[in-house]
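A.B. asks: curious how this folds, go ahead:
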Amino acid sequence: MVRSEDRFEYAFFDLETTKPTQPGQECIILEFGAILVCPSTLVELDAYSTLVRPADLSSIAPLPMRSNGINRDTVASSPTFQDIADEVYDILHGRIWAGHNILGFDCALIQKAFAHIGRPAPKPKGTIDSLALLEQRFGRRAGNMKMDTLANYFGLGRQEHRSLADVRLNLEVLKNCATVLFLESSLPDMGPLSNEMQEELNQLDSAVGFLEPDQVFIPSIDASLVPLYRGSQRIKLLHDLKLCCRHMKLRFGINMKSDFFDYYGRPKLNIIADASPNLCKVLDACDDIASKLSVDSGSKSEWKPVVIRQYDYPAVRLHIPASGDIRIYATEIYKKEPSGTEQRLVFTKLDSSELSTLFKQGSFMDAFFSLDPYDYQQNASIRLVAKKLVIHSN
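C.D. replies: Predicted structure coming up:
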């Protein structure tokens, strides 16, 4: 692999790992593959790949369960991650990292792998996650946006699920998507059709970066203490976890009798919705990590679980914040028609009675929200802050 001092290349990389068979089990790296790509020409300049022998060979499932051919025998004589750590570090450190779903999976595994051998992990100059990028720019016209689906869409063949082949396929998929978008941008204005496509893109822009609960790699969830002010600290969940939950059932709408107000005298608004089992798994994992960190930090506050389990079905509270110091909602609120069309609702003031007519008990919505740990006035928990809510029409 070429050593480059200015490190201008994109480092496309991919990992093949073991598949966890039970809760709490970590993925273990079995193969690392990377290519260095010129950002000006997208020409591959160099490549590197190797199988990786885990400390425990029994963590690898038997051959019939692995379609890519990686098994105990094929990795038995391969180097360990510690053996290849220098090469991996040199490939990745100081370069722009690129890959498909690397922010949700591969980046965290690289960090953990270096931590396990007691070495500092490489740091990127920037990251390009093609999953998030294509969801934003290309939309879901190709389907579920998995690499094998995208490859099939463009007639590029099957995904091999081998690291080096997959990163090269990733690059070809990006080239095809970019070509389609470039050609579309050269077309004349197509009136209503063009407007409809732009509206769809706007809706995708506001939802990009959000993961559905089953897309979250739970072992990668972590938290740390970060400075707040005057020497104090706050808990921050790593990887800026943002979630998307579709078709959530509203259990309780806006509380019209709320006595809670913010610094500017605006009512604190929230709704309560049922939480799916997958969402509960993610939030419980976040809860467990953040609450332990809260105790370790010396906080005396009472930790309140984010999942509410006092009803016959687990539920969560979604907060609808106001925007800065003005009296409008920071949350984007849409109404979804039976046809599937989403229309953004425009509000000129904070009006809880107006919202209560929209968020009715028993109705359904799509929720996009962030996770915000807090410790305030002897109470600590994780606040779910609604970024976008899509109310389904009856």
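
A.B. asks: can we go C-alpha only for contacts and neighbour counts from here?
C.D. replies: OK.

A.B. asks: so who does residue 124 touch?
C.D. replies: By CA atoms under 8 Å, 6 or more residues apart in numbering, residue 124 lies in contact with 92, 93, 94, 95, 96, 97.

A.B. asks: just the residues you listed: which are in helices?
C.D. replies: Counting by DSSP state H, the contacts of residue 124 place residue 92 in helices.

A.B. asks: from the contacts of residue 124, list the buried ones, please.
C.D. replies: Burial by neighbour count, judged by 16 or more other CA atoms under 10 Å, picks out 92, 93, 94, 95, 96, 97 from these.

A.B. asks: here is the second sequence; please produce its structure so I can put it next to the first one:
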Amino acid sequence: MLYAVVDIETTGGHASANGITEVAINIHDGNEITESYTTLINPGRAIPAYITALTGIDEEMLADAPAFEDVALQIYQLLHGKVFVAHNVNFDYSFLKHHLALAGYDLQCRKLCTVRMSRKIFPGKVSYSLGKLCNALQIPLQNRHRAAGDADATSILFNLLLEHDLEGTIPEMLKKTSKEQVLPPNLDKAAIIRLPNQPGVYYFKDSKGKIVYVGKAKDLKKRVTSHFTGNKPNRQRQDFLRTIH
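C.D. replies: All right, here's what the predicted structure looks like:
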């Protein structure tokens, strides 16, 4: 089985409204990286100042970079048939799926989220952000918030997860029927399993325990799960998935 460990940098947080500025892909065979690819991308739009402050990527750096459609085929060929691995995988996957679709390529990959895997295999950490998780596990992280640096650190993290997965967490998450494929990375699968197929009221909380959504349903499990299904990378859904804990 081959994995594509991916990190991207973007002009903002929503796939349908923002562009990609950098892509890094490490092909991993389950033991080591066998191939690496990275490229800057000219998104054809202004780079917000806060993005430049975060990543160091500015418009001058991207002036001579290829447009996404110029590298879309190469990116698609690297990802096609691989398991797509990323930290907060739905973010990276939604961007690449959306922009590949605009270029005429239909990306369909099984996904693994290193946030969700880490919560199961390395429980009890104070934070599961990439930077803090790397500090806790003594993973070198260079060029933070640049695609290649983050992809390399995520690849090392993925190695550790494979080595320490003594309970078969990763194979379970890879099952096509696994509902963990669509759950927000910070939501425990057990919370969904415990829901009854009965009428009731439900709510979602953010990381601080604040209630951010209240709903009612005739079938609690079916209705709650429906919030996380669907492939359209719209802004509201992406915000929702990132917020829920």
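
A.B. asks: ok, which stretches of structure 2 are strands?
C.D. replies: Assigned by DSSP state E, structure 2 shows strands spanning 3-10, 20-28, 33-40, 83-86, 111-113, 200-205, 211-217.

A.B. asks: can you say which of the ones you listed is packed in most?
C.D. replies: Greatest average neighbour count among the strands of structure 2 goes to strand 3-10 (a mean of 26), per mean count of other CA atoms under 10 Å.

A.B. asks: average offset of that one relative to structure 1?
C.D. replies: In the superposition against structure 1, strand 3-10 of structure 2 averages 1.0 Å from its aligned positions (mean CA distance after the TM-score superposition for structure 1).

A.B. asks: in structure 1, what stretch matches that strand?
C.D. replies: Mapping strand 3-10 of structure 2 onto structure 1 (TM-score structural alignment) gives residues 10-17.

A.B. asks: got the contact list for that stretch?
C.D. replies: Taking CA under 8 Å, 6+ apart as the rule, stretch 10-17 of structure 1 contacts 27-39, 91-92, 95-100, 102, 106, 161-164, 166-167.

A.B. asks: how many other residues sit next to the counterpart of residue 139 of structure 2 in structure 1?
C.D. replies: Under the alignment by TM-score structural alignment, residue 139 of structure 2 pairs with residue 156 in structure 1. The number of residues packed near residue 156 of structure 1 is 14, by other CA atoms under 10 Å.

A.B. asks: quick one: contacts for the most centrally placed residue in structure 2?
C.D. replies: In structure 2, the residue lying closest to the centroid (CA atoms, centre = their mean) is residue 89, at 1.6 Å. Counting by CA under 8 Å, 6+ apart, residue 89 of structure 2 touches 111, 112, 113, 114.

A.B. asks: next one: residue 95 of structure 2
C.D. replies: So residue 95 of structure 2 contacts 14, 15, 16, 20, 233 (CA under 8 Å, 6+ apart).

A.B. asks: farthest pair in these?
C.D. replies: Distances among the contacts of residue 95 of structure 2 were taken as CA to CA; the most separated pair is 20 and 233, at 14.2 Å.

A.B. asks: quick one: the helices in structure 2, in order.
C.D. replies: 49-55, 59-62, 68-79, 89-102, 114-121, 130-137, 147-164, 169-174, 189-193, 220-226, 235-243.

A.B. asks: nearest to residue 42 of structure 2, out of those helices?
C.D. replies: In terms of CA to CA, the element of those nearest to residue 42 of structure 2 is helix 59-62, at 5.1 Å.

A.B. asks: show me how far that closest one is from its chain's centre.
C.D. replies: Its chain's average C-alpha position is 25 Å from that of helix 59-62 of structure 2, according to CA atoms, centre = their mean, to the nearest Å.

A.B. asks: try stretch 205-216 of structure 1
C.D. replies: Taking CA atoms, centre = their mean, one finds stretch 205-216 of structure 1 lying 5 Å from the centre of the chain it belongs to.

A.B. asks: now swap in stretch 150-163 of structure 1 and tell me
C.D. replies: For stretch 150-163 of structure 1, the separation from the chain centroid amounts to 22 Å (computed by CA atoms, centre = their mean).

A.B. asks: cool, stretch 217-231 of structure 2 as well?
C.D. replies: 21 Å.

A.B. asks: got a list of contacts for it?
C.D. replies: Counting by CA under 8 Å, 6+ apart, residues outside stretch 217-231 of structure 2 touching it are 182-184, 192-193, 195-202, 241.

A.B. asks: can you flag the buried ones in these?
C.D. replies: Buried by 16+ other CA under 10 Å: 182, 183, 184, 192, 195, 241, out of these.

A.B. asks: got TSV for the residues you listed, with distance to residue 96 of structure 2 too?
C.D. replies: Formatted as TSV, these follow (distance: CA to CA, whole Å):
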residue	distance to residue 96 of structure 2
182	17
183	19
184	18
192	28
195	33
241	17
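
A.B. asks: which members of those residues are the farthest-apart pair?
C.D. replies: Spatially, the most separated pair among these is 195 and 241, at 18.6 Å (CA to CA).

A.B. asks: which of the contacts of residue 95 of structure 2 has the most neighbours?
C.D. replies: That'd be residue 15 among the contacts of residue 95 of structure 2, by other CA under 10 Å, with 24 neighbours.

A.B. asks: ok, and the closest non-adjacent residue to the residue opposite residue 55 of structure 1 in structure 2 once aligned?
C.D. replies: Using TM-score structural alignment as the criterion, residue 55 of structure 1 maps onto residue 44 of structure 2. Excluding the flanking residues, the one nearest residue 44 of structure 2 by CA to CA, 6 or more residues apart in numbering is residue 67, at 7.3 Å.

A.B. asks: residue in structure 1 matching the one you found?
C.D. replies: Superposed on structure 1 with TM-score structural alignment, residue 67 of structure 2 falls opposite residue 80.

A.B. asks: try residue 111 of structure 2
C.D. replies: When structure 1 is aligned by TM-score structural alignment, residue 111 of structure 2 is paired with residue 127.

A.B. asks: does its match touch residue 97 like I think?
C.D. replies: Yes. Counting by CA atoms under 8 Å, residue 97 is a contact partner of residue 127 of structure 1 at 4.7 Å.
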